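**Student:** Got a predicted model here, sequence first, then my questions.
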Amino acid sequence: MSLANMNSHNIIKELNVIPTTIKIDALSWQQGVLKGGEQMKIYAELCAKIFESETQLNNAKRSRELRHAKKRIHKLFKRLDKAYNQMKHILETLTEIRLRTEHMWRRVRLWNDDELIREHCITWELTTTKLLEFLQFLTQRYDCEWEIKEMVMNELEKVSDNYDANILLEAWLDNSHAGGDEFERKLIAFYSSIGQRYATTQYYSRYT
């Protein structure tokens, strides 16, 4: 086998496993968004309780009331830190998926210049070119959605009232880029092309 044929053989082997990676990552992304929504709801609720407790602290006239309010606020902040760290971990997972998808897209785009690779059928319905198109779509959608999730994370520690917390919650739950009907249709078509069914999750409907 020539060096060129060996290289093509290795590329085709890698191409054939990319759909599985996409499928696993798509599920992990949806789960991450769901868990993030749950933690965001907890975060917003804790913020509301903290603001309420701070008002009670400011209005406290007895030392017992002061101690009780301070103790409650301390416990709430510990729970808030836990929710924040959970969100941070979720964003890290979404970041890994985003970067991995972009990496796959760039590699397939490079390989697609080769006629032999371009004509390769990963399945009966999924050619290298179609895979490239889907990876480009995913990369763009993940990028846009990730930027919003990152913005939410960056603003969490700046929350100063319930309005701020609710705005960030709504921003996380929106999922207009890597969610919704068009995104789901694309995933359904992709799963169909690899001979599998896509189980719709509607991963933000539970919050709306």
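**Tutor:** Okay, I see it.

**Student:** contacts and neighbour counts: CA atoms only from here.
**Tutor:** Fine.

**Student:** Check the gap between Phe134 and Glu65 for me.
**Tutor:** 60 Å (CA to CA, to the nearest Å).

**Student:** Comparing the two, which shows the higher neighbour count?
**Tutor:** Phe134 (18 against 14; other CA atoms under 10 Å).

**Student:** I'd like the next helix or strand past the strand or helix carrying the more buried one.
**Tutor:** Using DSSP states H and E, Phe134 sits in helix 128-156. As assigned by DSSP H and E, the chain's next helix or strand after helix 128-156 is helix 162-174.

**Student:** next up, a second structure to put side by side with the first:
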Amino acid sequence: MNSHSILRELNKMPNKIRVDALSWHQAVLNGGNHMKLYSVLCAKIFANETQLGTAKTERKLRHIKKRIHRLFKRLDKSYKRLKQTLAQLSNIQLRTERMFRRVRLWNDDELVREHCITWELTTSKLLEFLEFLTRRYDYEWEIKEMVILGLEKVSCNYDAQILLQAWLDNSHAGGPEFECKLTDFYRSMGQRQTTSQHCAKCV
């Protein structure tokens, strides 16, 4: 790829990053809703399974079993949606890592390194942000994957609540520091939006 093609590609990257950041945020929110539903369904299943041992009639027993079957079908549907969410996050993670590797390679060229994508965003600054974003997405995705893998091992309400909290935490690709970095990046693009509430220091 020649220098002019590289510069054109660099100019497109900030918007790709912005779109992916918004998609990541929305996917995590949707995943959180699915996780909450999963936790609720687990609680209902455990409660109904407890009732199996106390059912006094065959009719009551059949009724409870049918209810549990319906709950498991809903649980499976919720699990599949969470797997889809994880795949979406993985795609964003891989795209970001690919951009980082390409920019890191291109940055060895002096012409490319000194290129100004906007008045405030140079190739070097883009590389620095991509490195930060790649690292944070990697860490967060590993946690999300751990949560999804843990769902099949849930044996009580406590297990489900722990996994739910782990999903909602977002300590790597969320929180004040992450949002401040995004805010600074958007400002360098001439925009002011972020994925969620700005932290007070960023406004």
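**Tutor:** Noted; the coordinates are in hand. Note that the structure is a prediction, hence the values are computed from the model and not measured.

**Student:** Any chance you could compute the TM-score here?
**Tutor:** Overlay of the two chains. TM-score (TM-score structural alignment, normalised by the length of the second structure): 0.96; 198 aligned residues with a CA RMSD of 1.2 Å.

**Student:** about what we covered before: show me what counts as buried in the helix holding Phe134 of the first structure.
**Tutor:** 128-132, 134-146, 148-150, 152-153, 156 (16 or more other CA atoms under 10 Å).

**Student:** Return the mean post-superposition distance for that helix against the second structure.
**Tutor:** Helix 128-156 of the first structure, aligned to the second structure and superposed, deviates on average by 0.2 Å (mean CA distance after the TM-score superposition for the first structure).

**Student:** so that helix matches what in the second structure?
**Tutor:** The alignment of helix 128-156 of the first structure onto the second structure (TM-score structural alignment) spans residues 123-151.

**Student:** give me the element the residue most central in space within the second structure is part of.
**Tutor:** The geometric centre of the second structure, computed from its C-alpha atoms, lies nearest to Val28 (CA atoms, centre = their mean), at 4.2 Å. Using DSSP H and E, Val28 of the second structure falls within helix 3-52.

**Student:** quick check: that helix aligns to which part of the first structure?
**Tutor:** Counting by TM-score structural alignment, helix 3-52 of the second structure sits on residues 8-57 of the first structure.

**Student:** what's the answer for stretch 164-180 of the second structure, then?
**Tutor:** Against the first structure, stretch 164-180 of the second structure falls on residues 169-185 (TM-score structural alignment).

**Student:** Now do the end-to-end distance for that stretch.
**Tutor:** Stretch 169-185 of the first structure has its terminal residues 26 Å apart, counting by CA to CA.

**Student:** which other residues reach it?
**Tutor:** 33, 36-37, 40-41, 44, 138, 141-142, 144-145, 148-149, 152, 200, 202-204, 207 (CA atoms under 8 Å, 6 or more residues apart in numbering).

**Student:** let's see 6 Å
**Tutor:** Here stretch 169-185 of the first structure makes contact (CA atoms under 6 Å, 6 or more residues apart in numbering) with 40, 141-142, 145.

**Student:** So which residue of the second structure lies furthest out from the middle?
**Tutor:** Using CA atoms, centre = their mean, the residue of the second structure lying farthest from its centre is Thr57. It sits 46.8 Å away.
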